[in-house]
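Trainee: Next come a sequence and a model predicted from it.
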Amino acid sequence: MNRIGTGVAITGCGSAAPKAVFTNHHLSQIVETSDEWISSRTGMKTRRLASTQESLSQMSAEAAQNAIAMAGLSATEIDLIILATSTPDDLFGSASKIQGLLGATRAVAFDLTAACSGFVFALITAAQYIRTGVYQNVVVIGADVLSRWVDWSDRTTCVLFGDGAGAVVCQGIDTGDRLLAFEMYSDGSQNNSLNLAYQGQAKSLVEELEVSSGTYQPITMNGREVYRFAVAKVPEAIEKAMFRAGITSDQIDWLLLHQANQRIMDAVAKRLKLPSEKVLSNIEKYGNTSAASIPLALDEAVRTGKVQAGDLIAASGFGAGLTWGAALFHWG
């Protein structure tokens, strides 16, 4: 039965990461860098890298399973699965594979691509299906295996990225709405600042008919431009969401940002006048896991007892596209 005007609650979270730990010391053996150089500029010490035996689909299913268990549901009660990723196992999409691994036989599943903003965009998308009464129980997954697309000889990018998956369960409720407000933005004029682009060469099929044949090239990034963009746009998006929700920054319990760079997170917190102890960060252990970074950090904070039921979280994702967005929600 469709229930128009249903509220949204985020009732479970889960995460998964590859076994292999890749340290700054390991990186210093590949490119000219050091632990001090990387950690002082990014806040990163280690990251996880997926082996040839570990897939995005398996990690995503594990994260989703943990989130479904926390929400007190079974996989067969899930109506919809949204996978936010830029690195699927299959270019046609990996969400359906995850649905099969979970045994979520009633769920429809699809991929959503918005790079490092992907999880926030997927969360907002899930909320619309719930609010319009179409679906009741939705799993939102953020997962990426960026190690597949890193140029390990490029010092400006290879030190940044790691692999992982995080998930939440969103449910329809009749007692208010726990997702208070959101903002979403795109600026394609700055698209070349961060790319994982296709590159092809002409391949002749028959006379006067050619097609492009190639593959995706490693990640390229203009770090300075991305930093400037994030520090300017992310606080603005969060402030607009706060205005929509009618709240002030002193009411926020936790700032949960895409884990791109500790310096960016510190700068955003300062702009919002939030103390550093309110910033959720696990970038030191996982690096930049793209769409996975926000749910990974959330799951860790919930399971260690840092985030409590009812806490108000300001979340924001930002990255390639360029895209950025913010969501304000009460946990649990």
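Mentor: Arrived safely. Numbering: from 1, shown residues only.

Trainee: CA only for contacts and neighbour counts going forward, please
Mentor: Will do.

Trainee: Go ahead and flag the most central residue of this structure.
Mentor: Ala291 (2.2 Å; C-alpha atoms, centre = their mean).

Trainee: which residues touch it?
Mentor: Residues near Ala291 by C-alpha atoms under 8 Å, 6 or more residues apart in numbering: 84-86, 115-119, 142-144, 165, 258.

Trainee: tell me the SS of it?
Mentor: Under DSSP: H, G, I helix; E, B strand; the rest coil, the three-state class of Ala291 is helix.

Trainee: how much space is there between it and Leu256?
Mentor: The gap separating Ala291 from Leu256 is 13 Å, by C-alpha to C-alpha, to the nearest Å.

Trainee: let's bring in a second one:
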Amino acid sequence: MIERRLSGVRRVPVLEGVAGWVPPRVVANDELPAHWQTDDTWVRRRTGIGTRHWVDEGTSTGDLALEAARGALAMAGSPLVDTVLVATSTPDHPMPAMAPVLASRLGLGSVAAFDVSAVCSGFVYGLATAAGMIAGGLAERVLLVAADVYSTLVSPDDRGAGVVFADGAGAVVLRAGEPGEPGSLLAFDLGSDGEGHDLITVPAGGARDRAEPGRYEPVDRYFRMSGREVFQHAVTRMTESSLAVLKTAGWAVEDVQRVVAHQANARILSAVGTRLSIPDDRIVSNIERVGNTGAASIPLALAHAVERGEVHAGERVLLTAFGGGFTWGSVAMVWPDLPSA
């Protein structure tokens, strides 16, 4: 586990733009496949989700990432960055990484560009990566995009994952700034536990598949998750990580004015809030309308919170996530005064 406070360094990342993007196709609970044998009440009771967005044929992760990136750059007031990071579990291709292609589509030239792979914790890991590059003088302005299209990765016969996972993208622009100024990211906590690697996984499709011909079935190329076991791990790790990053930042739980957690499931969000003793009105959530969008969930929730006026300049904000690997992480930051979305 890594815990770091950035107030002791001269350069810290400062948030200056955020945007989200979801595909236009909205799928309500009553429109889910009939063979899943669900209804609106059943889905809402178990997940808190009412609608989600799925891509249409011909739309890829990169297309969603492009739209979110454009929005974040527009809010930041400049299309110029020197580093592009993309967090995703559903890349357009196994190789090359998505970030160089995205940089090219944005017309950014020969900037540094690479992907971050930490499943649903990818955005938090990406923030930490950007922070390290800015602190070390390797970057001045970083575009971080998180995007996933889980509707293409979940088996058509997997009701449990199918009702939860959705498609979306979120992006932020970070610039080098001074510790303590509005928008600054102050502290990080990162961790992992590879013993849980098989509880959130896509077993086939990689080098292991090619190294052991005949081992995997076609269904093994789809996403799978052991929901009950993951629930407990997610609640425990996000709670512990949140407390660790607050300690590193020198904040008490009572100091936190907004919590933006990975939008995994409404029951997980509620359980984390309860364990942290944070009131429901301080927890930002958009899962009811967009579902679980993987790595995109935190920046997409932030973008929607800005649109709805739910987060304000100067507020102390806690970000926390949990994903496959297992991976988890948290960030403590002070919210900036952003232009209207």
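Mentor: That came through fine. Keep in mind the model is a prediction, meaning the values are calculated, not measured.

Trainee: Give me the TM-score for this pair.
Mentor: The TM-score (TM-score structural alignment, normalised by the length of the first structure) is 0.92; 322 aligned residues with a C-alpha RMSD of 2.1 Å.

Trainee: on that earlier part again, narrow the contacts of Ala291 of the first structure to those in helices?
Mentor: 118-119 (DSSP state H).

Trainee: Ile252 of the first structure maps to what in the second structure?
Mentor: Counting by TM-score structural alignment, Ile252 of the first structure corresponds to Val256 in the second structure.

Trainee: Pretty sure its match sits against Arg316.
Mentor: Yes - between Val256 of the second structure and Arg316 there is a contact under C-alpha atoms under 8 Å: 5.3 Å.

Trainee: gap between Ala305 of the second structure and Ser297 of the second structure?
Mentor: For Ala305 of the second structure relative to Ser297 of the second structure (C-alpha to C-alpha), the value is 12 Å.

Trainee: Have a look at the two and say which one is more surrounded.
Mentor: In terms of neighbours (other C-alpha atoms under 10 Å), Ser297 is the more surrounded of Ala305 of the second structure and Ser297; the figures are 34 against 18.

Trainee: Residue in the first structure paired with the more buried one?
Mentor: That one, Ser297 of the second structure, aligns with Ser293 by TM-score structural alignment.

Trainee: okay but that match is in contact with Asp163, surely?
Mentor: No - Ser293 of the first structure is beyond contact range of Asp163, at 9.2 Å (criterion: C-alpha under 8 Å).

Trainee: which residues are in contact with the longest helix seen in the second structure?
Mentor: For the second structure, the helix reaching the highest residue count under DSSP H is reported as helix 227-249. Around helix 227-249 of the second structure, the neighbours that count as contacts under C-alpha under 8 Å, 6+ apart are 3-5, 186-190, 199-200, 252-253, 268, 271-272, 275-276, 318-323, 328-332.

Trainee: Setting aside sequence neighbours, what's the nearest residue to Ala28 of the second structure?
Mentor: Distances taken as C-alpha to C-alpha, 6 or more residues apart in numbering put Thr51 closest to Ala28 of the second structure, at 4.3 Å, once the chain neighbours are dropped.

Trainee: aligned partner of that neighbour in the first structure?
Mentor: Per TM-score structural alignment, Thr51 of the second structure is aligned with Thr46.

Trainee: Look up how far Ile38 of the first structure lies from that match.
Mentor: Taking C-alpha to C-alpha, one finds Thr46 of the first structure at 10 Å from Ile38 of the first structure.

Trainee: Next, show the common contact partners of the two.
Mentor: Counting by C-alpha under 8 Å, 6+ apart, the residues touching both Thr46 of the first structure and Ile38 are Asn24.

Trainee: So for these two, which residue has more residues nearby?
Mentor: More crowded of Thr46 of the first structure and Ile38, by other C-alpha under 10 Å: Thr46, with 24 against 19.

Trainee: Looks like that one contacts Val21 (just checking).
Mentor: Yes - with contact defined as C-alpha under 8 Å, Thr46 of the first structure counts as touching Val21 (6.5 Å).

Trainee: Can you check which residues contact both of the two?
Mentor: When C-alpha under 8 Å, 6+ apart defines a contact, no residue borders Thr46 of the first structure and Val21 alike.

Trainee: I'd like to know how far Arg221 of the second structure sits from Val317 of the second structure.
Mentor: The spacing between Arg221 of the second structure and Val317 of the second structure, counted by C-alpha to C-alpha, is 37 Å.

Trainee: neighbour-wise, which of these two wins?
Mentor: Val317 (22 against 18).

Trainee: Aligned against the first structure, show me the partner of the more buried one.
Mentor: Taking TM-score structural alignment, the alignment pairs Val317 of the second structure with Ile313 from the first structure.

Trainee: out of everything not next to it in sequence, what's closest to its match?
Mentor: Trp254 (4.8 Å).

Trainee: what's the counterpart of Ala16 of the first structure in the second structure?
Mentor: In the second structure, Ala16 of the first structure lines up with Trp21, judged by TM-score structural alignment.

Trainee: next one: Ile283 of the first structure
Mentor: Aligned counterpart of Ile283 of the first structure in the second structure: Ile287 (TM-score structural alignment).

Trainee: again with Asp163 of the first structure
Mentor: So, by TM-score structural alignment, Asp163 of the first structure is matched to Asp167.

Trainee: burial count for that match?
Mentor: 28.

Trainee: Distance check, it against Val14 of the second structure.
Mentor: 27 Å.

Trainee: Whichever residue in the first structure pairs up with Gly136 of the second structure: neighbour count?
Mentor: By TM-score structural alignment, Gly136 of the second structure lines up with Thr132 in the first structure. By other C-alpha under 10 Å, the residues close to Thr132 of the first structure number 16.

Trainee: distance of Thr132 of the first structure from Ser147 of the first structure?
Mentor: 38 Å.

Trainee: Over to Glu284 of the first structure?
Mentor: Relative to Ser147 of the first structure, Glu284 of the first structure is positioned 17 Å away (C-alpha to C-alpha).

Trainee: neighbour-wise, which of these two wins?
Mentor: Ser147 (21 against 17).

Trainee: mind checking the SS state of the aligned partner of the more buried one in the second structure?
Mentor: Using TM-score structural alignment as the criterion, Ser147 of the first structure maps onto Ser151 of the second structure. For Ser151 of the second structure, the assignment made with three-state DSSP gives helix.

Trainee: Equivalent analysis for Gly126 of the second structure, please.
Mentor: helix.

Trainee: thinking it is in contact with Ala87, fair?
Mentor: Yes - between Gly126 of the second structure and Ala87 there is a contact under C-alpha under 8 Å: 6.7 Å.

Trainee: For the stretch 51-200 of the second structure, which segments count as helices?
Mentor: With DSSP state H, counting those that start in this stretch, the ranges of helices along the stretch 51-200 of the second structure come out as 61-76, 98-105, 122-135, 159-162.
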